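>>> Generate a structure from the sequence data that follows.
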Amino acid sequence: MSGARIVSLIMGLMAIVVGATYWGPTEWVRRPLPPNQTSIVVMVESIGPVWPVIFTVTGAALVVASLLGRYVVAAHVLGIFGWMFYGAAIIVGAVLSEPPAPIVTGLIAIGVAGIHFGMTRAHQEVGE
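Prediction:
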């Protein structure tokens, strides 16, 4: 297994762990918001279990693709969209909240999306 596939496998497992964490208690994933205030992340969650599904599905796709050695670039593209959507929701929601909320988790998520992009290039360069 190439180093690129090992990194992809680890990234997939990490996404599955994040998804599993989102299936857990609310206290595991967010701080309490002030009264009458909601975040974009919470608004998206009101649709259904969006975050755990996104992270679990994209992580599982990446794990399977890494183990099979096929469709790894496509799985990373899914990861780009999932992590970028999550990061953007955190940052936009934090900026719009009063008082402004921390954005570090959103920045980390966007960084992970960037790593996914870099991994698409790495897999293309090694011909996977």
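>>> rest of the way, CA atoms for contacts and neighbours
Fine.
>>> what about residue 58, distance to residue 117?
The gap separating residue 58 from residue 117 is 14 Å, by C-alpha to C-alpha, to the nearest Å.
>>> So those two - more neighbours on which side?
Using other C-alpha atoms under 10 Å as the criterion, residue 58 and residue 117 rank with residue 58 on top: 26 against 16.
>>> which one is residue 112 nearest to, not counting chain neighbours?
Using C-alpha to C-alpha, 6 or more residues apart in numbering and skipping the chain neighbours, the partner closest in space to residue 112 is residue 83 (6.6 Å).
>>> Helix or strand for that neighbour, just tell me which one.
Secondary structure from DSSP states H and E places residue 83 in helix 72-96.
>>> contacting residues around that helix?
Residues outside helix 72-96 that contact it (C-alpha atoms under 8 Å, 6 or more residues apart in numbering) are 8, 39-41, 51, 54-55, 58-59, 61-62, 65-66, 100-103, 105-110, 112-114, 116-117, 119-120, 123-124, 128.
>>> how about this one, so we can line them up?
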Amino acid sequence: MKTQKGAAFILTAVFVSALLGCDDASDSDSGSGQQVRLSGTVVDGYVAGARVWLDINDNYQIDSFEPMARTDRFGFFSYRPKLIDDKGETIAVERNYCDSSRPYYDDGRYCLRLTDTTRQGTLRMVGG
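Predicted coordinates:
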């Protein structure tokens, strides 16, 4: 249980950071159907293959109407920065998992998007 609480804390911090990052008019939602991408990392070591979702009704279950994504093998969802090891060698290249023009898009499997930015919920993760 301690593992999930730690990972949940990281998810919460990422979610709050994503919301605070919307500080100009171009990022804010006017109710016109704009989509917002949430990105982050699930950390407890790496949590690969975890499901990350916005639990809108707070029932701790992934419902069909709730946005959901998987984490990649390094624990990232939506965006992964370039990863470099201690020797300066590249471990993984940068990826924007929400860019549908990229060959690794994989039907948005790793992209967490909100279509209704007025909805509130809790960012949760399970599995991995």
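>>> tm score of chain vs chain?
Scored against TM-score structural alignment, normalised by the length of the first structure, the superposed chains reach a TM-score of 0.32; 77 aligned residues with a C-alpha RMSD of 5.5 Å.
>>> For the residue nearest to residue 6 of the first structure when sequence neighbours are not counted, give me its contacts.
Spatial nearest neighbour of residue 6 of the first structure, chain neighbours left out: residue 66 (7.4 Å); criterion: C-alpha to C-alpha, 6+ apart. By C-alpha under 8 Å, 6+ apart, the contact list for residue 66 of the first structure reads 5-6, 8-9, 72.
>>> Can you name the residues that contact residue 11 of the second structure?
Listed by C-alpha under 8 Å, 6+ apart, the contact partners of residue 11 of the second structure are 40-42, 123-125.
>>> and it, that one's in a strand?
No. Counting by DSSP: H, G, I helix; E, B strand; the rest coil, residue 11 of the second structure falls outside a strand, being helix.
>>> if we can go back for a sec, after the helix holding residue 83 of the first structure, next one along is what?
helix 104-125.
>>> Against residue 3 of the first structure, how distant is the most centrally placed residue in the first structure?
Centroid check for the first structure by C-alpha atoms, centre = their mean gives residue 83 as the closest residue, at 3.3 Å. For residue 83 of the first structure, the distance to residue 3 of the first structure (C-alpha to C-alpha) stands at 22 Å.
>>> circling back to that earlier point, just name the closest of the contacts of residue 11 of the second structure to residue 6 of the second structure, please.
Nearest to residue 6 of the second structure among the contacts of residue 11 of the second structure is residue 42, at 9.1 Å by C-alpha to C-alpha.
>>> Buried ones among the contacts of helix 72-96 of the first structure?
Buried by 16 or more other C-alpha atoms under 10 Å: 8, 39-41, 51, 54-55, 58-59, 61-62, 65-66, 101, 103, 106-107, 109-110, 112-114, 116-117, 119-120, 123, 128, out of the contacts of helix 72-96 of the first structure.
>>> doesn't residue 13 make contact with residue 123 of the second structure?
No. In this structure residue 123 of the second structure lies outside contact range of residue 13 using C-alpha atoms under 8 Å: 9.7 Å.
>>> Can you pick out the residue with more neighbours from these two?
residue 123 (24 against 13).
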